[in-house]
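Q: Test case, fold it:
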Amino acid sequence: MKNIGFIGLGVMGGSMARHILEAGYTLHVYNRTSEKAKLLVEKGAIWEENVASLAEKCECVITIVGFPRDVEEVYLGAKGLLENAKTGTYLIDMTTSSPDLAVRIHAAAQKKGLKALDAPVSGGDRGAREGTLSIMVGGELEDFEVVRPLFEVMGKNIVYQGAAGSGQHTKMANQIAIASNMIGVCEAVSYAIKAGLDPDKVLESIAQGAAGSWSLSNLAPRMIAGDFNPGFYIKHFIKDMRIALESADRLGLDTPGLEMSLSMYKKLAHEGYEDDGTQALFRFYNEKKK
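A: Presented below is the predicted three-dimensional model:
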């Protein structure tokens, strides 16, 4: 594969696309806001005016867009990938989206001679910049093996999870774990501050012990510094938690921790913080509960 398409150049997608370009592939890009493609085009990427134009020129297309409705439009719409990609094209959706939608796209792609994988990621803006994302993949094993070199320029922990939809189900497990953990991280840092401790020193002690987590090591320092810029938007985390809750309900699983976290983040979004990073849950304790 020489020509790679990339759709969705947001907080994470822009960095992921840059790694592909720097690896020597010919990169074709499209984003609803063309300004986000400017730096990549200056580095040699080829701007495409729409999804259809991009699809016609690429042997593989990667997408990472906002919401399931965006995934559905990009893949299943009249001007989308399935209607315009060449037979044999590999289609990789790295958006966190619905497992059921991933299965639908995979089935529709097979009927058209296309190869679809669901491959959501974890690691936030830092993981995207540094090329250290965790990538969880669903689809046909042989298709995964063909595109593995592309995954390897974007991530480090790359795991094939199983049939179509398995990548998205794995990401739901990831988001469920994060949802409750974020509450614990915020409460721990808030407790340290209320107790008159230096929260940075507290992190030195607890981040490497049994309480350690990615959120504690990477997001707690941002909380302490008052940095709520998005590595991952609250509005997108709310979307993920809703998908996870719906999927858990269909599986007959109660998830009270997930429900509590979703409720708290929805309150923050209602207060106007939906474009903050997920670490802004700290506001719930330190601005709303003084």
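Q: going forward, measure contacts between C-alpha atoms and count neighbours the same way
A: OK.
Q: any idea how far Cys60 lies from Ile135?
A: 17 Å (CA to CA, to the nearest Å).
Q: what does Leu39 give?
A: 25 Å.
Q: ok but Tyr285 is inside a strand, no?
A: No. Per DSSP: H, G, I helix; E, B strand; the rest coil, Tyr285 lies outside any strand segment and is helix.
Q: Excluding residues flanking it in the chain, which one is nearest it?
A: Ser190 (6.9 Å; CA to CA, 6 or more residues apart in numbering).
Q: In what element of secondary structure is that neighbour found?
A: helix 166-194 (DSSP states H and E).
Q: same check, this time on Leu27
A: Going by DSSP H and E, Leu27 is part of strand 26-30.
Q: Please give the structure of this sequence too, so both can be compared:
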Amino acid sequence: MLNTYSHGSVVSVDEQKWRDAQEFERAVWISGNQNNSFLRVVMKFVRALKKSPYYFFQLIKYRDFYAGDDWNFWWKDIFDNYKLLPNHFSKALEVGCGPYTNMRIISKLKKIDEIHCVDPLMDLYLSFKLNWLAVMARKGKVHTYTGKGEKLEFQDNTFDLVVCNNVLDHVEDANACLTEIHRVLQPGGYFVFGQDLSDERDLDKQREKAKGFFIGHPIKLHDQVLDRLLSGLYEEKMKKVLPREAGRNSRYHYGTYLFIGVKS
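A: Next comes the predicted model:
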């Protein structure tokens, strides 16, 4: 069963579609981390130098000597180095952190006393020994949890920072995830949220040209739907929609939603 909104948005799906999406993601990350070795770390720098000297020097500047990256530096740049955030947080959570995480970058820019990361595939990610998440977890510097965004196993008002970048297209119920994030965030806490957006034209292209992509990303969100889901919950510090040409995947997404808010 699909819970659809206007503009072709799909806000929730049944559990089987979610499980199919998770299996798609699992296969993607296993394929990308089969050679989780020091050679892969070296090749990350070689590819970065060939692609962009800027990206190469970002890796050096942030001492990112770990395997893997999933557009995490792109999110850093598009959020302007997270300058709108305070310089210190007591307890931060990343929901749907993936194997590489955005906390890996944010923690170099801000002082964070405790870092917590949750993802349904966490057990898999911790097996990628040279990734930042696995290294920090082994050192006891990051607390990791296997779980869904729809049911965060934390008490109300626990965190003063929650990050959720490009996660909601993989979940079972986007509204439930946003509700849970708001619940665990302290009053006055910051929510950093980024999301690829899809309209009806994008959905048609995804169905026709990228069946696997469609299976792996069952939730489809329009910016007006996100406005509605977030309405009245936060004091907005930043909200913008990047146009198609400025996004990560202009072929399948008409825009990118960027939001930083403070819980009222």
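Q: So after superposing, what's the score?
A: The TM-score (TM-score structural alignment, normalised by the length of structure 2) is 0.39; 129 aligned residues with a CA RMSD of 3.5 Å.
Q: Looking at Leu39 and Ile135 of structure 1, which has the bigger crowd around it?
A: The residue with more neighbours, out of Leu39 of structure 1 and Ile135, is Ile135; 25 against 12, by other CA atoms under 10 Å.
Q: For that one, list the residues it contacts.
A: By CA atoms under 8 Å, 6 or more residues apart in numbering, the contact set of Ile135 of structure 1 is 119-122, 151, 155-159.
Q: give me the number of residues near Pro149 of structure 1?
A: Counted with other CA under 10 Å, Pro149 of structure 1 comes out at 12.
Q: hang on, it is in a helix, isn't it?
A: Yes. Under three-state DSSP, Pro149 of structure 1 sits within a helix.
Q: what about it, distance to Ile20 of structure 1?
A: 10 Å.
Q: residues near Ser205 of structure 1, how many?
A: 12.
Q: Let me fix that, I meant to ask about Lys115 of structure 1.
A: 24.
Q: cool, and Thr144 of structure 2?
A: Around Thr144 of structure 2 there are 22 residues (other CA under 10 Å).
Q: and what of Tyr257 of structure 2?
A: 22.
Q: How about the secondary structure of it?
A: Per three-state DSSP, Tyr257 of structure 2 ends up strand.
Q: For it, give its distance to Lys91 of structure 2.
A: According to CA to CA, Tyr257 of structure 2 stands 25 Å off from Lys91 of structure 2.
Q: how much space between Leu150 of structure 1 and Val61 of structure 1?
A: 11 Å.
Q: These two: which has the busier surroundings?
A: Ranked by neighbour count (other CA under 10 Å), Leu150 of structure 1 and Val61 place Val61 first, with 25 against 18.
Q: wait, what's in contact with the more buried one?
A: Going by CA under 8 Å, 6+ apart, Val61 of structure 1 touches 4-7, 55, 89-92.
Q: redo that, cut-off 7 Å
A: Neighbour list for Val61 of structure 1: 4-6, 90-92 [criterion: CA atoms under 7 Å, 6 or more residues apart in numbering].
Q: Leaving out sequence neighbours, find the closest residue to it.
A: Closest to Val61 of structure 1 by CA to CA, 6+ apart is Gly5, at 4.3 Å.
Q: That neighbour - that's part of a helix, no?
A: No. Using three-state DSSP, the assignment for Gly5 of structure 1 is strand, not a helix.
Q: My guess is it contacts Thr26. True?
A: No. Here Gly5 of structure 1 lies out of contact with Thr26, judged by CA atoms under 7 Å, at a distance of 8.5 Å.
Q: And those two? Which one has more around it.
A: More neighbours surround Gly5 than the other of Gly5 of structure 1 and Thr26, with 29 against 18 (other CA under 10 Å).
Q: Ser134 of structure 1: which element?
A: strand 133-138.
Q: Next, the buried residues of that strand.
A: 133-138 (16 or more other CA atoms under 10 Å).
Q: Which parts of the stretch 101-250 of structure 2 are strands?
A: 111-119, 142-146, 159-165, 185-197, 234-243 (DSSP state E, counting those that start in this stretch).
Q: Now tabulate the ones you listed in TSV and tack on distance to Arg207 of structure 2.
A: Shown next, in TSV, are these (distance: least, CA to CA, whole Å):
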stretch	distance to Arg207 of structure 2
strand 111-119	26
strand 142-146	30
strand 159-165	24
strand 185-197	15
strand 234-243	22
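Q: Just say which of the ones you listed is most tucked in.
A: With neighbours taken as mean count of other CA atoms under 10 Å, the strands of the stretch 101-250 of structure 2 reach their highest mean count in strand 159-165, at a mean of 24.
Q: can you list contacts of that strand?
A: If you take CA under 7 Å, 6+ apart as the criterion, strand 159-165 of structure 2 is touched by 89-96, 184-186, 189-195.
Q: which helix is the longest one in structure 2?
A: Identified as the longest helix of structure 2 according to DSSP state H is helix 15-32.
Q: C-terminal to that helix, what's the next element?
A: That would be, after helix 15-32 of structure 2 and using DSSP H and E, helix 38-51.
Q: ok, and for that next one, which residues are buried?
A: For helix 38-51 of structure 2, by 16+ other CA under 10 Å, it's 40-41, 44-45, 48.
Q: so what secondary structure elements neighbour that helix?
A: Counting contacts by 3 or more CA pairs under 7 Å, 6 or more residues apart in numbering; DSSP states H and E, helix 38-51 of structure 2 packs against helix 53-61.
Q: and after the helix it packs on, which helix or strand comes next?
A: helix 72-78.
Q: Which elements pack onto the following helix or strand past that following helix?
A: Downstream of helix 72-78 of structure 2, the next assigned helix or strand under DSSP H and E is strand 88-95. Helices and strands touching strand 88-95 of structure 2, by 3+ CA pairs under 7 Å, 6+ apart, are strand 111-119, strand 159-165.
Q: what about 10 Å?
A: In this structure, strand 88-95 of structure 2 packs against helix 103-109, strand 111-119, strand 142-146, strand 159-165, helix 174-184, strand 185-197, with contacts taken as 3 or more CA pairs under 10 Å, 6 or more residues apart in numbering; DSSP states H and E.
Q: Format the ones you listed as a markdown table; extra columns: distance to Lys205 of structure 2.
A: Below are these laid out as a markdown table (distance: least, CA to CA, whole Å):
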| stretch | distance to Lys205 of structure 2 |
| --- | --- |
| helix 103-109 | 32 |
| strand 111-119 | 28 |
| strand 142-146 | 33 |
| strand 159-165 | 23 |
| helix 174-184 | 22 |
| strand 185-197 | 13 |
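Q: Which of those sits closest to Arg26 of structure 2?
A: Closest approach to Arg26 of structure 2 among these (CA to CA): strand 111-119, 11.6 Å.
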